[in-house]
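>>> any chance you can model this:
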Amino acid sequence: MGLIGEVLLLPFAPVRGSAWVIGQVLSEAERIYYDPATVRAELARLEERLEAGEIDEEEFDRLEDELLDRLETGLRSSAATNDWTS
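Next up is the predicted model:
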């Protein structure tokens, strides 16, 4: 983009900057959400809740399935990232 284009788009700079920041925050949130270490820690806490009687077997199974799906997604995405960076 040339100088004229930059000058014409200058009023939109805060919007572009905000969009970039939102994208960065979203990427970091997804990285943490799907991080295998985070999911494994949540699985351990879930098992502790079951043993403490805070939740029943049915709720445990449902939440465990959700966490295992997240773990699988996280492992798949990290494997894909490693394939692209190798």
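>>> drop to CA atoms for contacts and neighbour counts, all remaining ones
Noted.
>>> give me the most central residue, this protein.
The centroid of the chain falls nearest to residue 30 when counting by C-alpha atoms, centre = their mean (1.5 Å).
>>> which parts of the protein are helices?
With DSSP state H as the criterion, the chain has helices at 3-9, 13-34, 36-51, 57-85.
>>> okay, the ones you listed, which one's buried deepest?
helix 36-51 (a mean of 15; mean count of other C-alpha atoms under 10 Å).
>>> one more sequence to fold, the one below, so I can look at both together:
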Amino acid sequence: MGLIGEVLLLPFAPVRGSAWVIRQVLNEAERLYYDPAAVRAELAQLEERLEAGEIDEEEFDRQEDELLERLEIGLRGGAGTGDGTTR
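The predicted structure is shown next:
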């Protein structure tokens, strides 16, 4: 893009900068959400809640399925694409 284009788009610089920051935050959030170590810790907590009687078997199974899906995605390396999807 030439100098004239840059000058014309200058008023939009804060918006472009904000969009970049938002993409970076989303990438980091996805990385943490699918981090295998974090998911394993959540699985351990879930099992403790079941053993303590805080949740029933049905709720345990539902949450466990969600966590195992996240773990699979994290181990596959499909997190952090920044577009809200996984590879």
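>>> just the TM-score for the two chains, thanks.
Here the TM-score for the pair of chains, by TM-score structural alignment, normalised by the length of structure 1, is 0.88; 78 aligned residues with a C-alpha RMSD of 0.8 Å.
>>> one step back: map the residue nearest to the centre of structure 1 onto structure 2.
Under the alignment (TM-score structural alignment), residue 30 of structure 1 maps onto residue 30 of structure 2.
>>> how much space separates that match from residue 23 of structure 2?
Residue 30 of structure 2 sits 11 Å away from residue 23 of structure 2, going by C-alpha to C-alpha, to the nearest Å.
>>> likewise residue 65 of structure 2?
In terms of C-alpha to C-alpha, residue 65 of structure 2 sits 28 Å off from residue 23 of structure 2.
>>> aligned partner of residue 60 of structure 2 in structure 1?
So residue 60 of structure 2 corresponds to residue 60, using TM-score structural alignment.
>>> so how far is residue 84 of structure 1 from that match?
Counting by C-alpha to C-alpha, the gap from residue 60 of structure 1 to residue 84 of structure 1 is 36 Å.
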